[in-house]
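>>> This is a predicted model, with the sequence first.
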Amino acid sequence: MELLNFTFISSCILGYIIGSFQSSYILGRIFNKIDIREHGTHNAGASNATMILGFKLGFITFVLDIYKVVLAMALVNIFFDAGKLNYYYAGLSAILGHNFPFYLKFKGGKGVASFIGFFVGIDSSLGFIMILFLSCFAIITNYISITGIFLYFIGPILVWKSSLNIEITIYSIVICFIGIYLHRENIIKIRDGKEKKLREFILDKILKRDN
């Protein structure tokens, strides 16, 4: 079991703090004077930012949510020379920070873009292949939420293959379980046929039917 030493604890804390930076919330406040969590799907994620703030700010949110996790992992290596295991912990803790930011009453996003950022931080090639694959998966299934849920199902397998560490894999399972739980309303809407489909969403945005 990973020792609860200073470097390990600091890696987790640094990851959580950086991950709690809520780009969609901040962009919503700056450009639209709104709390993004009070609109749309009521979470501070990239998909809701796209829905409420538009494609440009949604894309910026997506990129920032990815690279804040990469930043957390990189800083752990720079400041602590922490080695592979601790930057894994920093990355996973950043996802936790994104989902439960302390300064927003622990109400953040669902962590999909941040989880992608975790894999970009491990291996940029793997991360960008994952983005391409998940984009194709979203187009085929016609649901963004199903894509996020799918990522959470396969995530622990990818973490294990990359880390070969049981403690890190267990941590990733906890993160993924939380991520799936945060998608519970999407799952119910899909079951009831009420979840907005990707092509419908894009068409609404292009035709400016969706405010």
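Everything's here; your move.

>>> can we go C-alpha only for contacts and neighbour counts from here?
OK.

>>> Which strand or helix spans the closest residue to G54 other than its chain neighbours?
By the measure of CA to CA, 6 or more residues apart in numbering, the closest residue to G54 outside its immediate chain neighbours is K205, 7.8 Å from it. Assigning secondary structure by DSSP states H and E places K205 in helix 198-206.

>>> What residues sit buried inside that helix?
Going by neighbour count (16 or more other CA atoms under 10 Å), the buried part of helix 198-206 is 198, 201, 205.

>>> The longest helix along the chain packs against which elements?
When the chain is parsed with DSSP state H, its longest helix is helix 55-80. Judged by 3 or more CA pairs under 8 Å, 6 or more residues apart in numbering; DSSP states H and E, helix 55-80 is in contact with helix 6-19, helix 23-27, helix 46-53, helix 83-99, helix 112-122.

>>> elements contacting the last one?
By that I understand helix 112-122. Against helix 112-122 (3+ CA pairs under 8 Å, 6+ apart) you get helix 55-80, helix 83-99, helix 124-141.

>>> Name the surrounding residues that touch the last one.
With CA atoms under 8 Å, 6 or more residues apart in numbering as the contact definition, helix 124-141 has outside contacts at 116-117, 119-121, 144, 146-147, 198-199.

>>> Could you identify the helix or strand that succeeds it?
Towards the C-terminus, the helix or strand next in line after helix 124-141, according to DSSP H and E, is helix 144-163.

>>> Can you get me the centre-to-centre distance for that next one and its chain?
Put simply, helix 144-163 sits 11 Å off its chain's centre (CA atoms, centre = their mean, to the nearest Å).

>>> Over to stretch 8-16?
Distance of stretch 8-16 from its chain centroid, counting by CA atoms, centre = their mean, is 18 Å.

>>> also this one, for the comparison:
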Amino acid sequence: MDLTSLAALIGGYLLGSVPFGLVITRALGLGDLRQIGSGNIGATNVLRTGHKGAALATLLLDSGKGAIAVLLARALFGEAEAELAGVAAFFGHCFPVWLRFQGGKGVATFLGTLIALAWPVGLVACASWLAAAAAFRISSLSALIAALVASGFAWFTGPAGLAIAASLMTAVVFWRHRPNIARILAGTEPKIGKKG
């Protein structure tokens, strides 16, 4: 691996590993997010605190860190490094070194990364999430549907690097959602906006 690829990986990971949901909820006096609801550090669990502004800020910052990682790497190095940085930011969010590798499920960072890598794929992912959320009112199910649709669209329309990046992130999204999948199948997964 050359130095530019290594820089993209490390920089992307460190940027992605910033736990914005945890930082925001603590700053607002909402408690330790890891002790609320699902214990996840992402926007959906922040919403369970009842603070919609905090949830929106977390969503924007978690998606933004993926996008920024991509855009910086692209400007400094090139497209291959941008893909590496985006995937690394996603992994940083899911497995942050600061939290003993116990991070979020990566959905917002996944969406932000895809929007920056290839905006049509990112928009398809966002539209799929919104449509599924409107239909089912279950955030985790919406995320799984959006990830699958985005990966399929990336293989259909994009270069191999983009498709591989999207598929890798999709696989991790499904892995991180294993408990949610079990609850979906059991009919016990909470609806969007329900407090923990």
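Ah, there it is. Treat the numbers as computed from the prediction; the structure is a model and nothing was measured.

>>> just to revisit the earlier point, need the contacts of helix 124-141 of the first structure in a markdown table with distance to V159 of the first structure, can you?
Shown next, in a markdown table, are the contacts of helix 124-141 of the first structure (distance: CA to CA, whole Å):
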| residue | distance to V159 of the first structure |
| --- | --- |
| I116 | 12 |
| G117 | 13 |
| F119 | 8 |
| V120 | 12 |
| G121 | 12 |
| I144 | 22 |
| I146 | 20 |
| T147 | 18 |
| L198 | 28 |
| R199 | 31 |
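
>>> Pull out the buried members of those.
Here, 16+ other CA under 10 Å leaves 116-117, 119-121, 144, 146-147, 198 buried among the contacts of helix 124-141 of the first structure.

>>> Pick out whichever of these sits closest to S93 of the first structure.
Proximity of those to S93 of the first structure (CA to CA) peaks at G117, which lies at 12.1 Å.

>>> which residues are in contact with stretch 43-54 of the second structure?
21, 24-25, 30, 33, 36-39, 55-56, 58-59, 108, 139, 192-196.

>>> Can you say which of those are buried?
Neighbour counting with 16+ other CA under 10 Å marks 21, 24-25, 30, 33, 36-38, 55-56, 58-59, 108, 139, 192-193, 195 as buried within these.

>>> Contacts only, for G109 of the first structure.
Residues counted as contacts of G109 of the first structure (CA under 8 Å, 6+ apart) are 43-45, 98-100.

>>> rerun at 10 Å
Applying CA atoms under 10 Å, 6 or more residues apart in numbering to G109 of the first structure gives the contacts 20, 22, 24-25, 37, 41-48, 65, 95-101, 179, 182.

>>> Same question for G193 of the second structure.
G193 of the second structure is in contact with 44-50, 52, 137-139, counting by CA under 10 Å, 6+ apart.

>>> same deal with N99 of the first structure?
By CA under 10 Å, 6+ apart, the residues touching N99 of the first structure are 16, 19-20, 22, 43-45, 93, 106-112, 114, 175, 178-179, 182.

>>> Mind doing that once more with 8 Å?
Residues near N99 of the first structure by CA under 8 Å, 6+ apart: 20, 106-111.

>>> now, among these, which is nearest to S163 of the first structure?
The nearest member of the contacts of N99 of the first structure to S163 of the first structure, counting by CA to CA, is G111 at 20.3 Å.

>>> Aligned counterpart of that closest one in the second structure, please.
Mapped onto the second structure by TM-score structural alignment, G111 of the first structure lines up with G106.

>>> ok, now K194 of the first structure?
K194 of the first structure maps onto T188 in the second structure, by TM-score structural alignment.

>>> where's its match relative to R137 of the second structure, distance?
From T188 of the second structure over to R137 of the second structure the distance is 13 Å, taken as CA to CA, to the nearest Å.

>>> Look at those two and report which has more neighbours.
Shown here are T188 of the second structure and R137; by other CA atoms under 10 Å, R137 has more neighbours (16 against 11).

>>> so what corresponds to the more buried one in the first structure?
Under the alignment (TM-score structural alignment), R137 of the second structure pairs with N142 of the first structure.

>>> dump the residue contacts of that match.
By CA under 8 Å, 6+ apart, the contact set of N142 of the first structure is 197-199.

>>> ok, and these in the second structure?
Contacts conserved in the second structure for the contacts of N142 of the first structure, using both residues aligned by TM-score structural alignment, their matches' CA atoms under 8 Å: 197-198.

>>> Residues contacting the host helix or strand of I181 of the second structure, please?
I181 of the second structure belongs to helix 178-186 when assigned by DSSP H and E. Under the contact criterion CA under 8 Å, 6+ apart, helix 178-186 of the second structure has outside partners 140-141, 189.

>>> ok, now how distant is the equivalent of Y152 of the first structure over in the second structure from M1 of the second structure?
Taking TM-score structural alignment, the alignment pairs Y152 of the first structure with A147 from the second structure. Using CA to CA, we find A147 of the second structure at a distance of 28 Å from M1 of the second structure.

>>> and these two? which has more neighbours close in?
Comparing A147 of the second structure with M1 by neighbour count (other CA under 10 Å), the higher total belongs to A147, at 29 against 5.
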